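J.: Just a sequence and a predicted model for now, questions to come.
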Amino acid sequence: MSAHEAQVHGHCDARFAAVREAFEENFRERGELGAAVAVTVDGETVVDLWGGWADAAGTRPWERDTLVNVWSTTKGPVALCAHLLADRGLLDLDRPVSVYWPEFAAAGKERVLVRHLLSHRAGLAGLREPHSVEQLYDWELTTERLAAAEPWWEPGTRSGYHALTYGFLVGEVVRRVSGMRLGAFLEREVTGPLGICDFTIGLPEKESGRAAELVHPRAADSSEQAAIFSQLSPAAIAALANPVVGATQANTPEWRAAEIPAANGHGTARAIAALYGVFAGRGSYGGRRILSPEAAERVREGQGSCRDLVLGAGFESETEIGLGLWLSGPNGSYGPNPWAFGHDGFGGSCGLADPEAGVSLGYAMNRMGPRIADDPRKMALVASLYSAL
């Protein structure tokens, strides 16, 4: 059975048949290898589909409980942790980061606010000095270098996507405030209480048998990726290529064992939909409140639209980041509601929340496309979801 003939399993309410159709078309027409998609409406799962292969060779079927690295889709749960602390009065998003992390005040960063970290406006999109993948696995070294780093631009003035540094920056603040690394905090305060057993920062070794193999973009897609990278500014190169990470690195035991909260969350589409369902439910999911409605609303508080200093060339118009997630905006990245919001993962995955419609969506896959955001497979699923509402 080829990817074009992939069997799709799971359930899909009749009302959302268009989502199943788009999911099947992803295999036939858009090069899907293995993937899953889930949708919740008012906290109830209405779509839970999976299919294809968990490995490049096509020897392991994608199962109901297959886990996969979802790259920056992880950033939504990271933001949730910060907002949970703020909701409890333990973290003030309008105070300087150095209040919680004194070393961070170095190199002119004494006025960088916590909100600037969440909205990718801290000017620390990447490190200026070479930073290897192996060094990325070292939490203390990476956060020490970020604390000492000089911003690439005046903090607070523009957004510039902090592809890898976001998780260390927000994660270190969470650690300084709570005394816990972000992965442990997420499990204790969010996934544990909500019964979301299939989403972790990094991947426990005991779960490695369930992990899908990430696969590099196809040759044509790789050419598109090379063209995108050829246009990058120095700050963007620092953000996206210092170090270079991709499928090769993410398939290793070392990557899975590390804690890289911007990029190495592992989960199922079902778990992603549940986590973003907290935002869609205005702080509640499955009858349990995680955030106050006011705190949940604050997540999508726009910080000003602009041409993002790292990703700007990849979008038709300006984009806007809230306090941790991207607004759908004029690009319709998360559907026609401009105030819907979410986060994409490098190569295609996605988490989406639309409180007005009461819906969340999770999408995870293993054949990476060339884009950091708005992969055609994800956009087809989002369009199909809204056609059914």
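T.: In hand now; what should we look at?
J.: rest of the way, CA atoms for contacts and neighbours
T.: Fine.
J.: Which residue lies nearest the spatial centre of this protein?
T.: With distances taken as Cα atoms, centre = their mean, the chain has Thr73 as the residue nearest its mean C-alpha position (1.6 Å).
J.: Now do the contacts for the residue nearest to that residue when sequence neighbours are not counted.
T.: Distances taken as Cα to Cα, 6 or more residues apart in numbering put Gly345 closest to Thr73, at 4.5 Å, once the chain neighbours are dropped. When contacts are counted by Cα atoms under 8 Å, 6 or more residues apart in numbering, Gly345 is found next to 70-74, 263, 372-373.
J.: Comparison target, given below:
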Amino acid sequence: MLTLPEGIRGSADSRFAAPVRTFSRLFARYLRTGGALAVYLHGEPVVGIWTGTADAAGEIPWDADTAALSFSTTKGITSMVVHRLADRGLLDYDTPVAEYWPEFADGGKNSITVRDLLAHRAGLSDLRRVLDQPGDVLDHVLMEHRMAAATPDWTRGLPVYHAVTFGWLLGGLCRAVTGQGMADLFRTELADPLGLTGLHLGHPADGTTVAELVGPSLAATGTRLGKPLTAAAARIPVLGKAISSMHFPGGEEALRGPVPPLLSTENGAATGVFTADAIARVYAVIAGDGAFEGVQLLTPETARALDRSTRISPDPRRAFWHLGYHPLPTLGAPRGFGHLGLGGSGGWADPASGLAVGFVHNRLDLSLLPLDMSLLSVLLPTITRSAATPARPVRTARAA
């Protein structure tokens, strides 16, 4: 095993010295908070490390069981719930959502399919069209009903990021099919079968330590300068759709405090609370042909379909998202797919090499959003190169 740098705890295979060093430097020089990285190779743990602290005061050490609010990393986990239901024949990707959720037929949505929801092509991304007041965002059942009654806008059929509404759309669909909310489905479909203790939607009820968000809690959109800029940008058709999919007046209040109000709701797009190891184990299912540690969570056919068409497509109707995931085209790690979250957390799998990765931290500075969203892309090249390094043979003593 590898001797870890000062301040880094856990363990790592000696082949993965480079990503461990990169992780250490990332936190020492840039993040300066707490976080964790987990890597599995062909179903075996090869990196499980963590560092820093889990609170703003810097008094609570991050440990192996510390979980973090991971924002849109949640979408990849929610998508896995959908794939579990599809795998058992409870859903079909190309069937209209309204066949499972009759209420959804309102507003001329009869033709929107399950695949459309997963690919962000439903034309239902705009929060301004469904929120009456900021507090509505914390009532996921109310918002599921609002999505069922909503009318698609001009982006129907185009891959426009459903940053927040993705969770309500798939939550309503899965509730209609199973009778369960998405938080329960995280447990029954994923956490229980895989034996996970660090996979939650909303604030954990089991006493799991949730890292406090550290850093500026107000986005640039909430500053004196940012508000008029946001209002102006919102009037530009394409840019406006991107902004209106995630920003709404008073939204920054949902991120304030040691226990942000956002954790009181179940939104499968944004309120996942995960350990790095739990994320990596879910993605190890994809990297392992649907199985992990002897548990066949998906059939091989379903797992392999997730890796199909996750590349950039010349057809704008099929670009980027595929069955809930997006590619992470990183220099040195061109293959693979997963989902990033606000601030830079993420999950990633490369079935071709058997790699699965989970990364979380608790720094949130929305003024550095473009830079932070590249954090996993900094780690992945060193991880893929390390995975390609042959394991050292185990030396045995010669017989006398």
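T.: Arrived safely, thanks for sending. Source: prediction; values computed, not measured.
J.: Quick TM-score on the pair, please.
T.: Superposed pair, TM-score by TM-score structural alignment, normalised by the length of structure 1: 0.86. Supporting alignment: 370 aligned residues with a Cα RMSD of 2.9 Å.
J.: can I get the contacts of Gly345 of structure 1 in TSV with distance to Pro355 of structure 1 and secondary structure?
T.: Shown next, in TSV, are the contacts of Gly345 of structure 1 (distance: Cα to Cα, whole Å; DSSP: H, G, I helix; E, B strand; the rest coil):
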residue	distance to Pro355 of structure 1	secondary structure
Val70	23	coil
Trp71	24	strand
Ser72	21	helix
Thr73	18	helix
Thr74	20	helix
Ala263	25	coil
Ile372	24	coil
Ala373	21	coil
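J.: got TSV for these, with distance to Leu182 of structure 1 too?
T.: Shown next, in TSV, are the contacts of Gly345 of structure 1 (distance: Cα to Cα, whole Å):
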residue	distance to Leu182 of structure 1
Val70	17
Trp71	16
Ser72	15
Thr73	15
Thr74	11
Ala263	13
Ile372	23
Ala373	24
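J.: filter those to the buried ones?
T.: Those of the contacts of Gly345 of structure 1 that meet the buried threshold are 70-74, 263, 372-373, by 16 or more other Cα atoms under 10 Å.
J.: Which single one of these is nearest to Ala220 of structure 1?
T.: Of all the buried ones among the contacts of Gly345 of structure 1, Ala220 of structure 1 sits closest to Ile372, with 16.0 Å by Cα to Cα.
J.: Provide a list of residues in contact with the closest one.
T.: Shown in contact with Ile372 of structure 1 (Cα under 8 Å, 6+ apart): 344-348.
J.: before we move on, the earlier item: so what corresponds to the residue nearest to Thr73 of structure 1 in structure 2?
T.: Aligning on TM-score structural alignment places Gly345 of structure 1 opposite Gly341 in structure 2.
J.: three-state assignment of Val357 of structure 2?
T.: Val357 of structure 2 falls in the strand class when you classify it by DSSP: H, G, I helix; E, B strand; the rest coil.
J.: Give me the aligned partner of it over in structure 1.
T.: Counting by TM-score structural alignment, Val357 of structure 2 lines up with Leu361 in structure 1.
J.: Can you report how many residues lie near its match?
T.: Each residue near Leu361 of structure 1 was counted by other Cα atoms under 10 Å, and the total is 32.
J.: Hmm, it is touching Leu275, no?
T.: No: counting by Cα atoms under 8 Å, Leu361 of structure 1 stays clear of Leu275, with 9.5 Å between them.
J.: which residues of the stretch 301-400 of structure 2 fall in strands?
T.: 326-327, 337-340, 346-350, 355-361 (DSSP state E, counting those that start in this stretch).
J.: about what we covered before: how about the contacts made by the aligned partner of the residue nearest to the centre of structure 1 in structure 2?
T.: Under the alignment (TM-score structural alignment), Thr73 of structure 1 pairs with Thr73 in structure 2. For Thr73 of structure 2, the contact set (Cα under 8 Å, 6+ apart) comprises 269-270, 272, 339-342, 345-347.
J.: For structure 2, just list every one of the strands.
T.: Taking DSSP state E as the criterion, structure 2 contains strands spanning 8-12, 35-41, 44-51, 68-69, 199-201, 272-274, 291-292, 295-296, 326-327, 337-340, 346-350, 355-361.
J.: Now distance to Met143 of structure 2 too, for these, in a markdown table please.
T.: Output for the strands of structure 2, formatted as a markdown table (distance: least, Cα to Cα, whole Å):
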| stretch | distance to Met143 of structure 2 |
| --- | --- |
| strand 8-12 | 41 |
| strand 35-41 | 32 |
| strand 44-51 | 36 |
| strand 68-69 | 21 |
| strand 199-201 | 16 |
| strand 272-274 | 17 |
| strand 291-292 | 34 |
| strand 295-296 | 33 |
| strand 326-327 | 25 |
| strand 337-340 | 23 |
| strand 346-350 | 25 |
| strand 355-361 | 27 |
